[in-house]
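Trainee: Following is a predicted model, sequence given first.
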Amino acid sequence: MRDFQLPGRSPVRTTETMVATSHPLATCAALDMLRSGGNAMDAAVCAAAVQAVVEPQSTGIGGDCFVLYCPDGRGEVLAFNGSGRAPAAATVDWYLANGFDQVPAYGAHSVTIPGAIDAWCRLLEDHGRKGIDAALVPAIRYAEQGYVVHDRVALDWSESVELLRQDRAAARIFLPDGAAPRPGDLHVQPELAATLRIISERGRDGFYAGPVAEDVAFCLGALGGLHTLEDFTETKGNYVTPVSTRYQGYDIHQMPPNNQGLTALLMLNLLSGFELGALDPLGAERLHLEVEAGRLAYRDRDRFIADQDQVAVPTGDLLLARHADQLRAVIDPACAMTDLPQMVLPTGDTVYISIVDRDRNAVSFINSTFHSFGSGIVSPKTGVVLQNRGSSFKLDPRHPNCIAPRKRPMHTIMPGMVTRDGHAIMPFGVMGGGYQPFGHVHLLTNMLDFGMDPQAALDAPRVFYDANILEAERAVPSAAVEGLRKRGHRVEIAPEPHGGGQAIWIDWHKGTLTGASDPRKDGCALGY
């Protein structure tokens, strides 16, 4: 139990339903959907649509999504890959012949075809009780009538002003009066509202065919992009088989490649060989082991993870116990490794949604446009912010993640699901670009090794290793920071919080739900 004299919040505890998102308006919209007869999938899409309006720096219908779903909370965990692909004309030879040495971080060439709307419509058709028209009602209202800009949203928004100024439509919509909105300001997006109405009426074709797709394709083409209308009409997500490992008696499920979820499983396999629970959860030894396991797992990520529809990814071999044993053998609890390649990881802005309904349908849902405001391009007639997922591709023809026609890039956003004995135990996720595998593992070990409740596990201070620097949040104890430095780490105070997250724990014996939402974002968990 937490110390009620210290800042913090309690987990939310209910019996029937629970929603946890990074924005209060999304949480409330999802609850309204559940109260009106919708199920967890209806509520998740509804929440994601609201966040596409009220968290425009983090997500949108011009982005991608991944979903793990456990119907009735029992049996097989379903996985849906809603990530988009490169244009059919995007060959590595074209980029090399035109003088590129890497895929640009922003601009038209960073844009992959958005997969979110296709995924939303397919998931509602297959698993929802209501249609896309009902799911989009609150989002349309906020886009048309306005919404209040929340504090973390405003902070992130303010850091993207220079990017937004480079695109006329982006500046017009997202820099009213020439500046980013401040906390408490009202903001409207009438162009996006009109686009959402078209999708509400026409479903998937409202986005991938007709005037919306035409405006987006024309906008990208005018900026030098290789995108065509055919690229949009042929966009289609698909169900895939999750990858999983066992940790402390629980089964941990992640998306398979092209998703980086495998990285978290590698970290857990490495850490399973240490007695973490005997250590101080905020101590240097625990954090050091987590960092070293992460550095090894990320090395494998950067070597192997790519679109397994187009290249062979040795997923099974990477998850073998003997592979973890070999990697673990090089970890020294007293000293940081010095012979690993430098990790330089992308930051990212994302929304994650966790929902469990009264039938115990459990949804783990993540949606993103990658960097803050994605590519920095906004389709002028539609108001759609376009993602920059293409920037994750390589231009080395020998690399498995090299760009190719209709190929998916290595993807950072990763929903998680915990099960035990065939029952869903916890849909969970931690946002933050390259940080996400670290975040998943930190959350899980906080709970499964140290016995924290979901809220305490999310509240706990975090570290992250990037560009040969170990960035520690300000709440990491000074003794731990000094202990990490003694082990050879270059420790600096993190310039911003590491990610955000949500989780819902299902107690089947008691019949209760325990929800949590990360204080690093504006959101909340609510239920009844």
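Mentor: Looks like it arrived, so ask away.

Trainee: From now on I want contacts and neighbour counts done on CA atoms only, so please keep to that.
Mentor: Will do.

Trainee: Please enumerate the strands of the stretch 101-250 of the chain.
Mentor: 147-148, 186-187, 238-240, 243-247, 250-254 (DSSP state E, counting those that start in this stretch).

Trainee: Identify whichever of these lies nearest to Arg204.
Mentor: Of all those, strand 238-240 sits nearest to Arg204, with 14.5 Å by C-alpha to C-alpha.

Trainee: what packs against the closest one?
Mentor: strand 78-82 (3 or more C-alpha pairs under 8 Å, 6 or more residues apart in numbering; DSSP states H and E).

Trainee: buried stuff in stretch 76-94?
Mentor: By 16 or more other C-alpha atoms under 10 Å, the buried positions in stretch 76-94 come out as 77-87, 90-92.

Trainee: which element is the residue nearest the centre of the chain on?
Mentor: The residue lying closest to the centre of the chain (C-alpha atoms, centre = their mean) is Ile413, at 3.3 Å. Using DSSP states H and E, Ile413 falls within no helix or strand.

Trainee: give the contact list for it.
Mentor: Each residue near Ile413 by C-alpha atoms under 8 Å, 6 or more residues apart in numbering is listed here: Cys65, Phe66, Asn259, Gln260, Thr350, Ile366, Asn367, Ser368, Met431, Gly433, Gln436.

Trainee: Recalculate using a threshold of 10 Å.
Mentor: By C-alpha atoms under 10 Å, 6 or more residues apart in numbering, Ile413 lies in contact with 64-66, 83, 255, 259-261, 348-352, 365-370, 429-437.

Trainee: go on, His127?
Mentor: His127 neighbours (C-alpha under 10 Å, 6+ apart): Asn39, Ala40, Met41, Asp42, Tyr69, Pro71, Asn361.

Trainee: Can you add neighbour count and distance to Val240 and give the residues you listed back as JSON lines?
Mentor: Formatted as JSON lines, the contacts of His127 follow (neighbours: other C-alpha atoms under 10 Å; distance: C-alpha to C-alpha, whole Å):
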{"residue": "Asn39", "neighbour count": "28", "distance to Val240": "22"}
{"residue": "Ala40", "neighbour count": "32", "distance to Val240": "20"}
{"residue": "Met41", "neighbour count": "33", "distance to Val240": "18"}
{"residue": "Asp42", "neighbour count": "26", "distance to Val240": "21"}
{"residue": "Tyr69", "neighbour count": "26", "distance to Val240": "12"}
{"residue": "Pro71", "neighbour count": "21", "distance to Val240": "16"}
{"residue": "Asn361", "neighbour count": "20", "distance to Val240": "19"}
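
Trainee: Comparison target, given below:
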Amino acid sequence: MKKFIVALLLASTIGATAQDRITGHKFATRSEVIAQHGMAATSQPLATQVALDILKKGGNAIDAAIAANAVLGLVEPTGNGIGGDLFAIVWDSKTQKLHGLNASGRSPYDLTLEYFKNNGYKSIPAYGPLPVSVPGAVDGWFELHEKFGSLGMQEILQPAIDYANNGFPVSELIAWYMERGAANLQRFPGFKEVYMPNGSTPKKGEVFKNPALGSTLDKIAKGGRDAFYKGPVAKTIADYMETLGGFLSEKDLADHTSEWVEPVSVNYRGYDVWELPPNGQGIAALQQLKILEGYDLKSMGFGSAEYIHTFTEAKKLAFEDRAKFYADMDFYKTPVDWLISDEYAAERRELINPNRAARSVPAGRLKDGDTIYMTVADKDGNMVSLIQSNYRGMGSGMTPPGLGFILQDRGELFSLEEGHANVYAPHKRPFHTIIPAFITKDGKPWVSFGLMGGATQPQGHAQIVINLIDFGMNLQEAGDAPRILHTGSSQPTGEVMTNGGTLQLESGIDYEVIRKLVLMGHRMSWNVGSYGGYQAIMWDDKNKVYYGASESRKDGQAAGY
């Protein structure tokens, strides 16, 4: 513990704040980007520029978001791609309301819980054919486009097709993650052909091409969503999976549908914070905020031991409910209204000891009843909050021949515990970690935001809201400020929290605060790289301008015009 405290002390003094800036925002790595006509914030600058190009051509925010997401699947395969799932929240300026899209895929019809039991599985493997569920992203694009799009899909997808065929220079962090992913995934047939064509993954600055993906995207652009879910592409996927002992079939792909859902919200100190209902984990952020609304966080101060302790204990309570009650609502009716209610938050708040870290906490009593994030806004006031992922970075490793992408491994997140809300079943959507978010004020759009990183996401969402509202940070500073990350809570796969989990703090937190937290009973650990990747757009209704932010933890960019 002494060695750890010394390391943490050094880390908390090195880089405790951003470089000195004359405007005085302590944690901001740069000023916010401000523009009148449109804004895009993605985790890779090439994708951001494509989004702006689409906006300048007369496309709207939805067109630009699809175009940027297609490019991200190519240039950042370490976090997303057309083998993965998608969720989105759209502010429609015409109807002045939010729309939610759940474009997550379901498990194979022919794979059963009995298969796992009979073959001795205690959990679903992280890689290979068994965790693969239907990829929902492409259908998500077409659902978004049909409801809101303006330009044709050929024009929208052409930038990604061109980059795939002509190549693009790989950026620093993505090159690092590709090398790391390949060490594990190159054992699977098809992976090397796409991502290691010269015997290794591309290095920083190396121009990389993926013509197979370009061909697949061209088929989708010309033939629509059925060009992916039916016909030769679907047959290639199904035949490949069958050859490797998988279960994903042509019928699984052909029967896939996305679902338009009503976003859910809580009011936090006069602001409405919106998330999507399960099978995602978004309401965990809302549960945390409702518990924390009962405390004067502003007077505690950002980075104080009192604030970090209170935040962590609220997170533990929300995540125990997340582990037990969040699942595909076609199979289990998660009582969302109760979980985010004032009454329930008050009950849960009573369990927090202001002086001591809890070692374990119960799930509540119910009344009956690596990833990419991006956001785009246009001149007409439309805003899109979109998140897309393969799960575990590059996904399952399953790389069907000639298609240029990896299938996701989201099915790993099913539980194999009979009776659990998230227990595996055929044609069921697994518990999902990826969540887009939105904030409105007095019925008007304010902030479209999100961040990446598994269980980091709801914790990060709550911290962004608190940074903006309680601590008065600007949009850039709210994302750059050092984050709190608690790990080891009970999981939707069945694992149970022991010894109170582990608290990890990003560099920038004072040593005396860390010391106080240790004395309060928190188990501390050092972590590098698990604090997420934030993008955000804010609408300033007074000046009629957009603010954009993209944090320094990723290779991203916010830009407008």
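Mentor: The structure has been received and is ready for your questions. None of these values were measured; they are calculated from a predicted model.

Trainee: related to what we said a few turns ago, the contacts of His127 of the first structure in strands, which ones?
Mentor: Secondary structure defined by DSSP state E assigns Tyr69 of the contacts of His127 of the first structure to strands.

Trainee: ok, of the contacts of His127 of the first structure, which one's closest to Glu275 of the first structure?
Mentor: Tyr69 (31.3 Å).

Trainee: I'd like the distance between the aligned partner of the residue nearest to the centre of the first structure in the second structure and Lys444 of the second structure.
Mentor: Correspondence of Ile413 of the first structure to the second structure, assessed by TM-score structural alignment: Ile434. Per C-alpha to C-alpha, to the nearest Å, Ile434 of the second structure is found 25 Å from Lys444 of the second structure.

Trainee: and what of Ala455 of the second structure?
Mentor: 29 Å.

Trainee: Tell me which of the two has more neighbours.
Mentor: Between Ala455 of the second structure and Lys444, counting by other C-alpha atoms under 10 Å, Ala455 is the more crowded of the two (23 against 15).

Trainee: Surely Met538 of the second structure is in contact with Ala478?
Mentor: No. In this structure, Met538 of the second structure is not within contact of Ala478 by C-alpha atoms under 10 Å, at 12.0 Å.

Trainee: Name the residues contacting each of those two.
Mentor: Joint contacts of Met538 of the second structure and Ala478 (C-alpha under 10 Å, 6+ apart) are Ala549.

Trainee: distance from the top helix by length along the first structure to the second structure after superposition?
Mentor: Selection of the longest helix in the first structure by residue count, based on DSSP state H, yields helix 284-304. Compared with the second structure after fitting, helix 284-304 of the first structure deviates on average by 0.8 Å (mean C-alpha distance after the TM-score superposition for the first structure).

Trainee: Please name the nearest non-neighbouring residue to whatever residue of the second structure lines up with Arg328 of the first structure.
Mentor: With TM-score structural alignment as the criterion, Arg328 of the first structure lines up with Arg349 in the second structure. Once flanking residues are discounted, Arg349 of the second structure sits nearest to Ile291: 5.7 Å by C-alpha to C-alpha, 6 or more residues apart in numbering.

Trainee: List the residues that contact the aligned residue in the first structure for the one you found.
Mentor: Under the alignment by TM-score structural alignment, Ile291 of the second structure pairs with Leu270 in the first structure. By C-alpha under 10 Å, 6+ apart, the contact set of Leu270 of the first structure is 264, 289-290, 292-294, 296-297, 321, 323-329, 331.

Trainee: repeat for Gly82 of the first structure
Mentor: Applying C-alpha under 10 Å, 6+ apart to Gly82 of the first structure gives the contacts 63-67, 114-120, 122-123, 235-239, 366-367.

Trainee: Map it onto the second structure.
Mentor: In the second structure, Gly82 of the first structure lands on Ala103 (TM-score structural alignment).

Trainee: do you know how far its match is from Arg180 of the second structure?
Mentor: Taking C-alpha to C-alpha, one finds Ala103 of the second structure at 28 Å from Arg180 of the second structure.

Trainee: now swap in Arg523 of the second structure and tell me
Mentor: Counting by C-alpha to C-alpha - Arg523 of the second structure and Arg180 of the second structure are separated by 28 Å.

Trainee: For these two, indicate the residue with more neighbours.
Mentor: Arg523 (18 against 15).

Trainee: Aligned to the more buried one, what sits in the first structure?
Mentor: That one, Arg523 of the second structure, aligns with Arg490 by TM-score structural alignment.

Trainee: Quick check: closest non-adjacent residue to that match.
Mentor: Per C-alpha to C-alpha, 6+ apart, closest to Arg490 of the first structure is Ile469, 5.3 Å.

Trainee: Residue in the second structure paired with that neighbour?
Mentor: Checking TM-score structural alignment: Ile469 of the first structure goes with Thr502.

Trainee: go on, Phe4 of the first structure?
Mentor: By TM-score structural alignment, Phe4 of the first structure lines up with Arg21.

Trainee: Its match - how many residues pack around it?
Mentor: Count around Arg21 of the second structure with other C-alpha under 10 Å applied: 13.

Trainee: how much space is there between it and Thr29 of the second structure?
Mentor: From Arg21 of the second structure to Thr29 of the second structure the distance is 9 Å (C-alpha to C-alpha).

Trainee: Could you do Arg187 of the second structure as well?
Mentor: Counting by C-alpha to C-alpha, the gap from Arg187 of the second structure to Thr29 of the second structure is 40 Å.

Trainee: quick one on the thing from earlier: my read is that the residue nearest to Arg490 of the first structure contacts Ala336, right?
Mentor: No. The criterion here is C-alpha under 10 Å, and Ile469 of the first structure misses it with Ala336 at 11.7 Å.

Trainee: hey, what's in contact with both of those two?
Mentor: Any residue near both Ile469 of the first structure and Ala336 by C-alpha under 10 Å, 6+ apart counts here, and that gives His489, Arg490.

Trainee: quick one: which of Arg187 and Thr29 of the second structure has more around it?
Mentor: The neighbour comparison of Arg187 of the second structure against Thr29 (other C-alpha under 10 Å) goes to Thr29, with 20 against 13.
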